[in-house]
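Visitor: Requesting a structural model of the entry that follows:
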Amino acid sequence: MSRRDFIVQLKGHRLTTAQIHYYRPDAPSLLQLFVWQEYDLAPDFPRLFAFLEHWRREIEAPLHSMCISHEGMIRPTEWRAVDGVIDIR
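Guide: Sure, this is the predicted structure:
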């Protein structure tokens, strides 16, 4: 994690992921998936909505749907011990 990422987390930003389905301009019957991920503030999501406004202005691909996931809190990384050894030769 970079220093900037840690600092914005201390200011309340949390990792936000948006799965954006959109219609392809060259093939309007097909859907394409774009995944956007950034540290943002819930529930207003100013960075996400700024990106969507940029999309609306600059990209000729109409949106179909979007799913937003948001990490709720800073916590230690989770790990677990694995019993066994995998030998790769």
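
Visitor: okay, CA-based contacts and neighbour counts for the rest of this
Guide: Will do.

Visitor: ok, which stretches of this structure are helices?
Guide: In the chain, the helices defined using DSSP state H lie at 3-10, 46-58.

Visitor: please give me the structure for this one as well, since I'd like to look at both together:
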Amino acid sequence: MTDRAFIAQLDGYSLTTAEVHYYRPDAPSLLQLFVWQEYDLAPDFPALFAFLEYWRREIDAALHSVRIAHDQLIRPAEWRASDAVISIQ
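Guide: Sure thing, here's the model as predicted:
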């Protein structure tokens, strides 16, 4: 059985994290933070925007701002040449 996250990464999805800042409905002067994380397709982020649309439609808390970060976890290996000599006994 293959992990769903691994298959998503092979299909071009990358791990996306969004910090959603919002105002509490019971205390509108307080700013709260909600962290959302899912595999999504950059740069369009369809899963994130679907979640934000759901938030606007179903949740009473007003959005203040959203900060997005993502990184592709599967990519070619990075390497660099070294002039060092390692001796092994």
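
Visitor: ok, back up a step: next, format the helices of structure 1 as JSON lines and append mean neighbour count and distance to Glu38 of structure 1.
Guide: What follows is the helices of structure 1, written out as JSON lines (neighbours: other CA atoms under 10 Å; distance: least, CA to CA, whole Å):
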{"stretch": "helix 3-10", "mean neighbour count": "12", "distance to Glu38 of structure 1": "9"}
{"stretch": "helix 46-58", "mean neighbour count": "13", "distance to Glu38 of structure 1": "8"}
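
Visitor: of those, which approaches Met66 of structure 1 most closely?
Guide: Comparing the helices of structure 1 by their distance to Met66 of structure 1 (CA to CA), the top pick is helix 46-58, with 10.6 Å.

Visitor: who's in contact with the closest one?
Guide: Outside helix 46-58 of structure 1, the residues that touch it by CA atoms under 8 Å, 6 or more residues apart in numbering are Glu38, Asp40, Leu41, Pro62.

Visitor: Can you give me the neighbour number for the second one?
Guide: Here the neighbour count serves as a burial measure; for Asp40 of structure 1 (other CA atoms under 10 Å) it reads 21.
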